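Trainee: Only the shape, not the letters, is given here:
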């Protein structure tokens, strides 16, 4: 037990060092962590690290999906639902089918069900990898929204393909009509479970006497509850977490106060970072397991198969992008008038941002060692190795070259409806200040002289506290001034409440990006926290 704890702590320490080194070299941390784990796996004498797939599915996947859903703009998700659906469902099924037939023709002994199994494993791109690579690189809002939306639901579609293919390998039979009906049932009920559980947590947050610490703890319980309940009834746990996370994100502004948002944001940022970091370094460490399990295949053969499948996966995504982007525009005049053309740059960037990651690895590791009759599962070790190569090639090769491709395309914001970031910030602040002034003029005009006194008093106290470094000295004032200061604080809190209501109205209008509105909401939270900690 102590050795396990020591190993985990060592991995955490190494992960942090690699992330800091990656930042210094300006390399996206998932790429650097995979390469670091790959290098560590080659160190002689290093303990064998075998990852239990259940650990990834149950421990890592629910919170990571929940966090991604929490920060996804529902407005953008709904606006770009067509391209998101074509990628998350259409491309996943298309990739799985092509990989199935190619692998059967290429690899001796590979059957069509095994091909679909491999296709389901390697078809979904990783959300964290694409998001981290795109940080610091300016791309249109539309590109980011489509990639984020795709990453939310493509895991569900790929895992469903994986389940059907696994059942076909085990049973030896596969019925398309039954698979399609089961897919609709599993997906629909997964969404329903997430919405029901999410509504339950919403009621708890809103109507029970919670505290910031309790609220933060509940946000960690929620994704596991959604996932486990859905999986217990053999529905899609991934879609349950996604739908529940989107619901809670939509209602978070109503049920969480400033203290809860500040605390939960910082806690989730740290936990999400650690979970993502551990997953990517563990991917690299699995190299030794993948190589030692090849069995009858030589390393040269396995690498050739892995590189071939990797190239096919990359080409399939690029070939899919342009018909999926332009055929609907050719068929529908309403799409042409409501959506600006993505040009050739948008599909290229989205197509190249298809890095594979944690879900692919977890799916490959979850392939059973034995069939129901006790025979060894056919081609399991080769499937695991090919998956590892695909993750390595797409994550490292595409991840490192994606910023260069973005610069090559010289892409700019092609959505005429999109407002530049600086203009959005200025517009939001103008609206908030306008309602604040209107509220002050309506409720505090008669107290203008008193307000001036309060403002001057607060400035004097603040200067004195900063000069002496002792807040207790700044509290040395008479009772009348103390009451005036309390009134001043109450005025500020009232203004902040009015501004929050205006933010809700702005969110419903859908003019400004959710990210910008979240930023302004965080600023209001900080202002409220400052007032709460001021001397009264």
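Mentor: That came in fine, so what should we check first? Note that the coordinates shown come from a computational prediction; the quantities given were computed from them, not determined experimentally.
Trainee: switch to C-alpha atoms for all contacts and neighbour counts from now on
Mentor: Will do.
Trainee: What lies in contact with stretch 303-312?
Mentor: 99, 103, 106, 107, 385, 386, 387, 389, 390, 393, 394 (Cα atoms under 8 Å, 6 or more residues apart in numbering).
Trainee: next, the one to line up against it:
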């Protein structure tokens, strides 16, 4: 991707976000992805290539940091049981149920081994609501619902990477992974990432007041977002969870005092521009990239898998909310439908394509996954606002 590509994509993103400012509940992800698919037909854009390393190391850290530091700690504490449950045990249950369902249904379409079915399921379980959170707030006015969706998506990104990595190893080396080693690695990566993020966040919170120049403070926030990620990954921990926990440390500090309000306003101004720019490029590139893997032969199976992701997600959410005595059918449906597939799923797909041995099975998983992500981004983002208004009877 050249500088001229980036400038043009940013300008297209500016036009789309400008329309978004004038229309409520505008499905930005769907529009950008569709425009990206259109751009793929233009020779100038067809040679754009984005690797899994670029998405993971450049796009994901700042996007997660923005969500985390803007995420109110009160919202997390109030809904912590459901958020943590869905992002850990819930994600594992979704992966197992979805993988089993794909394996069974696959016998009618593509014959996928059980490990391959679970690998496909692990790609499609992480959620990435992005602008859907703001749509939910506008359509329902319910912040608890939005906090649950956003909190789950921040944490389950880290969980999904650990699960996917273990399953990919199991697929390539069937005898190298045991349940004991899986859970040991899971705890190590999960806890280590959070610890690194908390330490980095605590350090930054305590040194912010030593520099009153806003530009230097913004530089420090960039160091925190990328530094916590890089250090955690270096030691084999979850960089995703490190970024999230460091951002939430900042959020916690903001909630305790008004002394650093000027820092918060500077952060908002800078990182909101970064967020919009990255989202514009990311979703346009997803649209450009996905067209290479679309096959007519995948449509039927991908459609069934997409429906299965919704059904399985609803079942797990229903069980979790029932156990926590917070069951509400309308909310369960909205939380289910708000779980879009996005940047993390695309990163996992590209990782699979780069690291796994090429073959019919891997090609099928990559093609089906991309098509399900496309269905999710377009169908769910276009319909979440009207569904929310209908279910909660808000005009």
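Mentor: Done, it's in. In this text the structure is predicted, and so the values were computed from the model without any measurement.
Trainee: Name the member of the contacts of stretch 303-312 of the first structure with the shortest distance to residue 260 of the first structure.
Mentor: Nearest to residue 260 of the first structure among those: residue 394, at 38.3 Å, using Cα to Cα.
Trainee: and that closest one, what does it touch?
Mentor: Counted by Cα under 8 Å, 6+ apart, residue 394 of the first structure has contacts 310, 314, 354, 355, 356.
Trainee: Of those residues, which are reproduced in the second structure?
Mentor: Mapping the contacts of residue 394 of the first structure onto the second structure (both residues aligned by TM-score structural alignment, their matches' Cα atoms under 8 Å) leaves 310, 355, 356 still in contact.
Trainee: okay, now the equivalent of the first one over in the second structure: neighbour count?
Mentor: Read that as residue 310 of the first structure. By TM-score structural alignment, residue 310 of the first structure lines up with residue 306 in the second structure. Residue 306 of the second structure: 20 surrounding residues under other Cα atoms under 10 Å.
Trainee: again with residue 138 of the second structure
Mentor: Residue 138 of the second structure has 16 nearby residues by other Cα under 10 Å.
Trainee: Now do it against residue 173 of the second structure, distance only.
Mentor: The gap separating residue 138 of the second structure from residue 173 of the second structure is 48 Å, by Cα to Cα, to the nearest Å.
Trainee: same check, this time on residue 27 of the second structure
Mentor: 41 Å.
Trainee: Looking at the two, which one has more neighbours?
Mentor: Each of residue 27 of the second structure and residue 173 has its neighbours counted (other Cα under 10 Å); residue 27 has more, 23 against 10.
Trainee: ok, residue 155 of the first structure - contacts?
Mentor: 88, 124, 238, 359.
Trainee: Nearest to residue 56 of the first structure among the residues you listed?
Mentor: Distances from residue 56 of the first structure to the contacts of residue 155 of the first structure, taken by Cα to Cα, are shortest for residue 359, at 8.2 Å.
Trainee: and that closest one, what pairs with it in the second structure?
Mentor: Per TM-score structural alignment, residue 359 of the first structure is aligned with residue 344.
Trainee: can you pull the contacts of that match?
Mentor: 56, 60, 126, 127, 128, 157.
Trainee: Now the two most distant members of those.
Mentor: Pairwise over the contacts of residue 344 of the second structure, using Cα to Cα, the maximum falls at 56 and 127, 15.2 Å.
Trainee: quick one: which of those two has more around it?
Mentor: The neighbour comparison of residue 56 of the second structure against residue 127 (other Cα under 10 Å) goes to residue 127, with 26 against 18.
Trainee: Kindly state which residue of the first structure is aligned to that one.
Mentor: Per TM-score structural alignment, residue 127 of the second structure is aligned with residue 125.
Trainee: Can you name the residues that contact the spatially closest residue to its match that is not a sequence neighbour?
Mentor: Once flanking residues are discounted, residue 125 of the first structure sits nearest to residue 356: 4.4 Å by Cα to Cα, 6 or more residues apart in numbering. Counting by Cα under 8 Å, 6+ apart, residue 356 of the first structure touches 122, 123, 124, 125, 126, 129, 390, 391, 394, 395.
Trainee: doesn't residue 356 of the first structure fall inside a strand?
Mentor: No. Judged by DSSP: H, G, I helix; E, B strand; the rest coil, residue 356 of the first structure forms no part of a strand; its state is coil.
Trainee: Distance of it relative to residue 122 of the first structure?
Mentor: Taken as Cα to Cα, the span from residue 356 of the first structure to residue 122 of the first structure is 7 Å.
Trainee: Equivalent analysis for residue 521 of the first structure, please.
Mentor: Distance of residue 521 of the first structure to residue 122 of the first structure, computed by Cα to Cα: 39 Å.
Trainee: Comparing these two, which residue is more hemmed in?
Mentor: Legend: neighbour count by other Cα under 10 Å for residue 521 of the first structure and residue 122, higher for residue 122 (32 against 20).
Trainee: tally of neighbours for the nearest residue in space to that one that is not next to it in sequence?
Mentor: Nearest residue to residue 122 of the first structure, sequence neighbours excluded (Cα to Cα, 6+ apart): residue 360, at 5.4 Å. As a burial measure, residue 360 of the first structure scores 27 neighbours (other Cα under 10 Å).
Trainee: What of residue 330 of the second structure?
Mentor: Neighbour tally, residue 330 of the second structure, other Cα under 10 Å: 14.
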